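In: could you look at this predicted model? Sequence included:
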Amino acid sequence: MMLDSPVFIHSLFRSGSTYIFNTFRNAKSDFWCYQEPLHEFILSSRETPQNLIIESDALLTALRHPKMSAPHFQEVYEVAESCLSHLSADMCYAGYFGEDSVTSGAPYFSSLIEAAKGRPVIEECRTALRIGTLKKALGGTHIYLWRNPWDQWWSYKTFPYFTHANQVILDSCTGPQAIGILKDAISFTSSNKTTIAEQFEFFYQRPLPASESYLLFYVLWCMALREGHSAGDILLNIDRLSESSEYRREISAQLQQHNITGLDFSDCRSPRAVYDKEEIQFFEEIEARAAAILLAGGWTQSELDEVLALRKRFTPVHQSNSGKVDSSNSLRDASRARQLVMRYENSQSELAHQLAAKHCEASGLLSENEHLSQILSSREAELADLKLELQAEQGKQGLLEASLEEARESQRKSNGAISNLQDTVTIAEHALERQRTELEDLKQELQNRHDRLELLEQEREEVLESLSTSNSTITDLQNAITLVEHALKERTVELAAANNQLDDIMNSKSWRITKPLRLGSRAVRAISGKDSEFLVHTKRKIKSRCAAFLKFILQNPELKRIVSVRLARHPRLKAKIKRVVWALDRRLRNSPQDQQFDIPQEKFNPASAPINSVATQSAPVRKEAGINQDQKSPLESYFYS
């Protein structure tokens, strides 16, 4: 073994590494000691290395570190110019599980070894799971320093950095299969941050509850102990080193085999606590979960048993409950204090998660508000287009009314063109029906738009209610929503005006005048089989109107004469009218209580409608004028009298 070969001290946080480092630094041998050269503070000080020798005595006291003869990073500072350029961010945490020698930090450690002004000693709390990789790349003596997990985890509580560092480890690398299972077990949320400082800031706001914190720590603890046992040269247990002089001699002998001498561990003191049944149950339940995760992640039962046996072998001898001090009360008070810390940690984790959820909710509300603003803008454009369409429809309606007026004028001037006028009216009636359908659709569309606007109004109110409970930074959005509310009210007024215009059209005189035409159109469609019930109703109304019309003609001699002359020009029409009158006459005779007009008895020829033949006669028979005078219809008899 070469006298200048490097010595590596690997460990997890809070395992007595600062004490061991200080012991090596104060040894009589010529050691050049680097403490935590992978610390992210060193990474951030590459451009300002003078920051490495600035220390806080208050922080050292809070962390219960021993008094140092020089700043922690003194040796790193002295070689910073030649070494820090080899340090990269991936080496700090991304290479934690030692997948390759580069991210494990081998190039950086090699530069530190070459620049050392004595036998290099590298103490690092981030290399516990890359011992084998570094040993293969750099050689040297590798010591794994470890401590019982219960006291070590409670020592993490002295400063939140240590717990969050474990979260950064999970966030920075994929790791073996067991790490993926562990992430799922604690519902781990990745930060998606690009710098280590941003990762720590992210997890400072999202602390783990006590159970998940210990589960994460214990899985890493077991994996590190297995790595140290299989790849390390010396296992150094700080608990046994504190309580056993025999063990101190044994460790000194092992170190001498690697030419490491001049170390004095007689002042080693590692705090140990006494735990009650409730606390022991807390630890054992979580350790059972960790064992299941490791087995599911590829560990064999023998590997797990080997780690557990090693732990059991070095379990510290805790203070006895007997003595001058009332140990039961001390134990109770210590237990209550630790439970209080765990409850505080759990509540802090819950509050941090709630705060993160609120931030996510606020971001979601901001995005939703932007989306609603876009929808409102599109709805305003749709309303503008709809208004233009409505104006166009109103112009078409005006043209249609003008066409109808021309048709009526043509009807008054040209009684001889009744047939052609009927065709024209039919065409106009179809066009009007189409326009009416389009207007109905337009009105329905306007109603749908109104409903959508009401829905948007309700959503806006819900957004305002949610935003009122969020941070004050959303005040500007509330003002923007107020502006949108005014715009919505203006559009609602415009829609109300459009509805009033449609109501005016529906109540207009022209619309009422064309009602018979629409009824007639519906009757025509009913004949084609679309609305049989409506046809029956329409026929009944037509018969009633015809009866009243015939009554009016028969009671007016001059009008009767004019109608007779006009009908003589149109034999077919005259025949149709005669058949209709005949059928009406028979119906009126059979139902005198529903009779709409009276035919004078002195003018009526009973032979024209025999009562006993009504039931068997399905249609009236057309008769020529002047033949079979006694079989003429009542209307024809009155016309020729």
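Out: That came through fine.
In: use CA for all of it now, contacts and neighbours both
Out: Noted.
In: mind listing what's buried along stretch 38-57?
Out: Neighbour-count burial for stretch 38-57, counted by 16 or more other CA atoms under 10 Å, picks out Leu38, His39, Glu40, Ile42, Leu43, Arg46, Pro49, Leu52.
In: in addition, the following structure is provided for comparison:
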Amino acid sequence: MSLTKLRRHVREILLRQFLRLIKTEEVRHYLNRTLPEYGCIRQRIQFSPNPYGEGQPASHEPRQSPVFITGRFRSGSTLLWNIFRNLEGYTAYYEPFNERRWFSMEQRGDYTDGTHRGVSEYWSEYTGLAELGNYYHEDWIRHQLYMDEHAFDFDMKAYINTLVAKAKGRAVLQFNRVDFRLGWLRSNYPEARIVHIYRNPRDQWCSVLRDPAKYPSQATSPEGFPDHFYLGIWVRDLCRQFPFLAPYQDRHQYYLFYCIWKLSYCFGCHYADVSVAMEDLANSPESTIRSIIKAIDKSDGNQRESVDLSFVTPAGNRWLDYASASWFQAIEEECDAVIDEFLQGGPPA
């Protein structure tokens, strides 16, 4: 048998196996769970109370509107969380969706990132909240990273509701995985205030690499890229919504990093009540925090005790040692052109 015939034969066998596999109940169930089609139902059908029900559900005591912080990994979101953690009247929860499960002593471990100045642990606010384990799904860190206004996740909402309800004072939830779930958050928590933090993508890129020398600007493929912060996971999950995201084998990974950074920035600017640059927070923490507080609670903009901000250090420019401005600019302009056309719906007819 020739090599061509062998390849054709193998391909036919694999195709038959694949077609047989997708007809199994297990695969159908998996596809139904991962490719939901409930948006039109939620838009068209109204909830009707049980005509045989008894009385009205108990009313819940109104609480202060929660604050949701959204930012990419290494954007300064931990710095902002730590500042809120030290402000009176707030309970600031660190990365609620993190796979370390801060509410579980057995799962969370005791490691802290040495670059998080002024942070000795992340989990004290979760003490006594073991019930969160009833709702938590680790898939939240890798699946359905895009959720629009019509998306549905009962457990995710119950998880967030529990954090808000158990907070002493006003709840602040610092997220690194809701960049493209802000529509869902805004729809489910219309009273919430959203704070969007962003950072110069060039410096942020150097930060996610940790050791930039291990993946220099001369790289022409993903080989050797240390994916410390889930770039590949985000690309694979978001390609359904953003078809220009793909695991390119002939590009420097800054291309994909910047694409997601720019999309995240656009979503943050669209949905947030206030957007703040990490550089402003690091270089002028007191005035920046005052402006954030004013944006999320206008009655509280000037009422704020002094806080020790000695752990805040000025922002640097590490990217200058990584590559030239023209190198970064060429990649950024290429990404911007694609994203701009995508968000405009394509060229006019």
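Out: Now that the structure is in, tell me what you want to look at. Given the structure is predicted, the values throughout are model-derived calculations rather than measurements.
In: hmm, back to that, out of the buried residues of stretch 38-57 of structure 1, list just those in helices.
Out: Taking DSSP state H, the ones among the buried residues of stretch 38-57 of structure 1 that sit in helices are Glu40, Ile42, Leu43.
In: wait, which of these is closest to Glu287 of structure 1?
Out: Comparing these against Glu287 of structure 1 with CA to CA picks out Glu40 as the nearest, at 30.2 Å.
In: hmm, that closest one is touching Glu198, no?
Out: No. Between Glu40 of structure 1 and Glu198 there is no contact, the gap being 11.8 Å when judged by CA atoms under 8 Å.
In: the strands in structure 1, which residues?
Out: For structure 1, the strands defined by DSSP state E occupy 7-11, 31-35, 119-124, 141-146, 234-237.
In: what's the matching range in structure 2 for the third one?
Out: Mapped onto structure 2 using TM-score structural alignment, strand 119-124 of structure 1 spans residues 170-175.
In: the matching stretch vs structure 1, average distance?
Out: With mean CA distance after the TM-score superposition for structure 1, stretch 170-175 of structure 2 departs from structure 1 by a mean of 0.9 Å once superposed.
In: which residues does that stretch contact?
Out: Contact partners of stretch 170-175 of structure 2, identified using CA atoms under 8 Å, 6 or more residues apart in numbering, comprise 64-71, 77-78, 81, 84, 89-97, 163-164.
In: could you do stretch 169-177 of structure 1 as well?
Out: If you take CA under 8 Å, 6+ apart as the criterion, stretch 169-177 of structure 1 is touched by 93-97, 179-180, 183, 190-191, 199, 297-298.
In: Ser419 of structure 1 -> structure 2?
Out: Using TM-score structural alignment, Ser419 of structure 1 sits opposite a gap in structure 2.
In: from Ala526 of structure 1, how far out is Ser419 of structure 1?
Out: As judged by CA to CA, to the nearest Å, Ser419 of structure 1 and Ala526 of structure 1 stand 22 Å apart.
In: structure 2: which residue goes with Ala290 of structure 1?
Out: Counting by TM-score structural alignment, Ala290 of structure 1 corresponds to Cys335 in structure 2.
In: from what I can see its match touches Tyr258, true?
Out: Yes. Look at Cys335 of structure 2 against Tyr258 with CA under 8 Å: they come within range, at 7.2 Å.
In: where in structure 1 does stretch 9-22 of structure 2 fall?
Out: The aligned range for stretch 9-22 of structure 2 is empty, by TM-score structural alignment.
In: kindly list the longest helix within structure 1.
Out: helix 327-413.
In: which strands or helices does that helix pack on?
Out: Other helices and strands packing on helix 327-413 of structure 1, by 3 or more CA pairs under 8 Å, 6 or more residues apart in numbering; DSSP states H and E, are helix 210-231, helix 418-468, helix 475-506.
In: out of these, which one sits most buried?
Out: A comparison of those by mean neighbour count, using mean count of other CA atoms under 10 Å, puts helix 210-231 on top with a mean of 21.
In: contacts only, for Tyr122 of structure 2.
Out: Tyr94, Trp102, Thr112.
In: so how many other residues sit close to whatever residue of structure 1 lines up with the first one?
Out: Pointing back at Tyr94 of structure 2 there. For Tyr94 of structure 2, the aligned residue in structure 1 is Gln35 (criterion: TM-score structural alignment). The number of residues packed around Gln35 of structure 1, counting by other CA atoms under 10 Å, is 23.
In: my guess is Gln35 of structure 1 meets Phe21, correct?
Out: Yes. The criterion here is CA under 8 Å, and Gln35 of structure 1 meets it with Phe21 at 6.9 Å.
In: rewinding a little: for the match of Ala290 of structure 1, what are its contacts?
Out: Here Cys335 of structure 2 is in contact with Tyr255, Tyr258, Cys259 (criterion: CA under 8 Å, 6+ apart).
In: ok, and these in structure 1?
Out: Under the criterion both residues aligned by TM-score structural alignment, their matches' CA atoms under 8 Å, those that remain in contact after alignment to structure 1 are Tyr255, Tyr258, Cys259.
In: looking at the strands of structure 1, which one is packed in the most?
Out: Most buried of the strands of structure 1 by mean neighbour count (mean count of other CA under 10 Å) is strand 7-11; its value is a mean of 26.
In: show me what contacts Ser75 of structure 2?
Out: Counting by CA under 8 Å, 6+ apart, Ser75 of structure 2 has contacts Ile197, Tyr198, Arg199, Gln204, Met278.
In: what about structure 1, which of the contacts of Tyr122 of structure 2 hold up?
Out: Shared with structure 1, among the contacts of Tyr122 of structure 2: Tyr94 (both residues aligned by TM-score structural alignment, their matches' CA under 8 Å).
In: got the contacts of Tyr122 of structure 2 as a markdown table, with distance to Ala272 of structure 2 columns?
Out: Converted to a markdown table, the contacts of Tyr122 of structure 2 look like this (distance: CA to CA, whole Å):
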| residue | distance to Ala272 of structure 2 |
| --- | --- |
| Tyr94 | 19 |
| Trp102 | 26 |
| Thr112 | 29 |
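In: can you give me the helices in the stretch 501-641 of structure 1?
Out: For the stretch 501-641 of structure 1, the helices defined by DSSP state H, counting those that start in this stretch cover 509-513, 515-527, 532-554, 557-568, 571-590, 634-640.
In: likewise for the stretch 151-300 of structure 1?
Out: With DSSP H, counting those that start in this stretch as the criterion, the stretch 151-300 of structure 1 has helices at 160-172, 177-185, 196-204, 210-231, 238-243, 245-257, 277-296.
In: need the ones you listed in a markdown table (columns: distance to Asn448 of structure 1).
Out: As requested, those are exported to a markdown table (distance: least, CA to CA, whole Å):
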| stretch | distance to Asn448 of structure 1 |
| --- | --- |
| helix 160-172 | 50 |
| helix 177-185 | 47 |
| helix 196-204 | 47 |
| helix 210-231 | 53 |
| helix 238-243 | 77 |
| helix 245-257 | 85 |
| helix 277-296 | 57 |
